[in-house]
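Participant: Could you look at this predicted model? Sequence included:
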Amino acid sequence: MRAAILVEGVSDQAALRALARRRARDLDADGIEVVAMDGATNAARYLHDYGPQGRALKLAGLFDEAEERFFRLGLERAGLTPGPKTEDLEEFGFFVCRTDLEDELIRAVGAEQVLALVAAEGEQRSFRTLQRQPAMRDKTLVHQLRRMMGGRSGGKERWARLLAETVPLDRVPYPLDAVLARV
């Protein structure tokens, strides 16, 4: 292995692998591992293990906006010092998903297209039930879709893969394209 893309979880991993396939990239053949860390709080350990103090692999990563502090701290502990702005982490190959991966993909695919995908997957009735719940009634469609995707075990992984397989290649969210281009 020559490089590692560190991601928070299996949904990020599934999306990046699906997108790489669509871009005709064989990550395994290229010696690139997409490592699901079981949460951003584990970033420091993985950055240590895979980075300059560990296996010394070329690193890249993807993180949700709210989890930046864990990646920043991990980079610092690994001996890398990013500047104070979120974009400064890109110098080290780490890219932020504004709100989160699902939000990036829903916006790129388009909420109406995602609704069509929900129907095609046989989940329309379940989604309509979720929309009628008191806590969801006043939420945006994007918020409701994000909630549906994370509502069941394995749901985030499933929907991340499906959305990555659906998004037009000229509309792939910047952080996903950028992290793959980095390695």
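Facilitator: Noted; the coordinates are in hand. Numbering: from 1, shown residues only.
Participant: Going by C-alpha atoms from here, please, whenever you check contacts or count neighbours.
Facilitator: Will do.
Participant: Kindly provide the distance from the residue in the chain sticking out farthest from the centre to Ala44.
Facilitator: Going by Cα atoms, centre = their mean, the residue of the chain most distant from its centre is Pro134, 28.8 Å out. For Pro134, the distance to Ala44 (Cα to Cα, to the nearest Å) stands at 39 Å.
Participant: Okay, one more to line up with it:
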Amino acid sequence: MRAVVLVEGLSDQLAVEVVARRRGRDLAAEGILVESMGGATNIGHYLDRYGPLVVAGLYDRAEERFFRRALDLPVGDLEQRGFFRCTDDLEDELIRAVGAAEVERLVEAEGRLASFRKLQQQPAQRGRSLHDQLRRLMGGRSGGKYHYARLMAEAVALDRVPRPLTALLDHL
């Protein structure tokens, strides 16, 4: 292993691996391990574990402080070290890149449209955008983020891959 990429969760790991494969890269063959940390607060532990092998990562905007603190970097220097910020999270980025209507079609193709329609009728979901309802669908079920991250990473046009994911793969 020559390098480690740190991501917050399994859904991020899967999306990175799928998009890398679709771009013609075999990260494992290149000696690059994509490691899910089980949450941003664990970054210090993973930096201790892998030390100089850590070359890059993805993080959510709300978790930036953990990355800056662990890497001892001021604001703005994270990208120079290979760490790229998602606006809310990678699923949010992928929904925007694929398009909410297309993601809804993916939900339908998975046979989960009826369940999604029930979620949309919940009082807390009425009036929310399709994008936000889809994020709720993914985050509300065990394994939902993981399942849909794979589907969206397979569906996104390569010229529309979210910037943080493109920047990460270009950095490697």
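Facilitator: Structure's in. What do you need? From a predicted model like this one, the values you see are computed outputs, not experimental measurements.
Participant: Send over the TM-score of the superposed chains.
Facilitator: The TM-score (TM-score structural alignment, normalised by the length of the second structure) is 0.97; 172 aligned residues with a Cα RMSD of 1.0 Å.
Participant: Tell me the counterpart of the residue farthest from the centre of the first structure in the second structure.
Facilitator: Using TM-score structural alignment, the partner of Pro134 of the first structure in the second structure is Pro123.
Participant: What ranges does the second structure have for its strands?
Facilitator: Taking DSSP state E as the test, the strands found in the second structure are 3-7, 32-36, 54-60, 83-86.
Participant: mind checking which of those is nearest Gly139 of the second structure?
Facilitator: Each of those has some distance to Gly139 of the second structure by Cα to Cα; the shortest is strand 54-60, at 14.5 Å.
Participant: I figured Cys86 of the second structure hits Asp60, correct?
Facilitator: Yes - between Cys86 of the second structure and Asp60 there is a contact under Cα atoms under 8 Å: 4.9 Å.
Participant: neighbour-wise, which of those two wins?
Facilitator: Cys86 (21 against 18; other Cα atoms under 10 Å).
Participant: how about that one, what's its match in the first structure?
Facilitator: When the first structure is aligned by TM-score structural alignment, Cys86 of the second structure is paired with Cys97.
Participant: Excluding chain neighbours, what is closest to its match?
Facilitator: The shortest distance from Cys97 of the first structure to any non-neighbouring residue, by Cα to Cα, 6 or more residues apart in numbering, is to Asp64 (4.9 Å).
Participant: Could you do Glu157 of the first structure as well?
Facilitator: Leaving aside its sequence neighbours, Glu157 of the first structure sits nearest to Ser11 (Cα to Cα, 6+ apart; 3.8 Å).
Participant: Would you confirm that Cys97 of the first structure contacts Leu62?
Facilitator: Yes - between Cys97 of the first structure and Leu62 there is a contact at 7.1 Å, judged by Cα under 8 Å.
Participant: Spit out the residues that contact the two alike.
Facilitator: Counting by Cα atoms under 8 Å, 6 or more residues apart in numbering, the shared contacts of Cys97 of the first structure and Leu62 are Pro175.
Participant: burial count for Gly31 of the second structure?
Facilitator: 12.
Participant: Aligned to it, what sits in the first structure?
Facilitator: When the first structure is aligned by TM-score structural alignment, the residue opposite Gly31 of the second structure is Gly31.
Participant: so what's its match up against?
Facilitator: Met1, Arg2, Ala3.
Participant: Since that was my last question, I'll sign off now.
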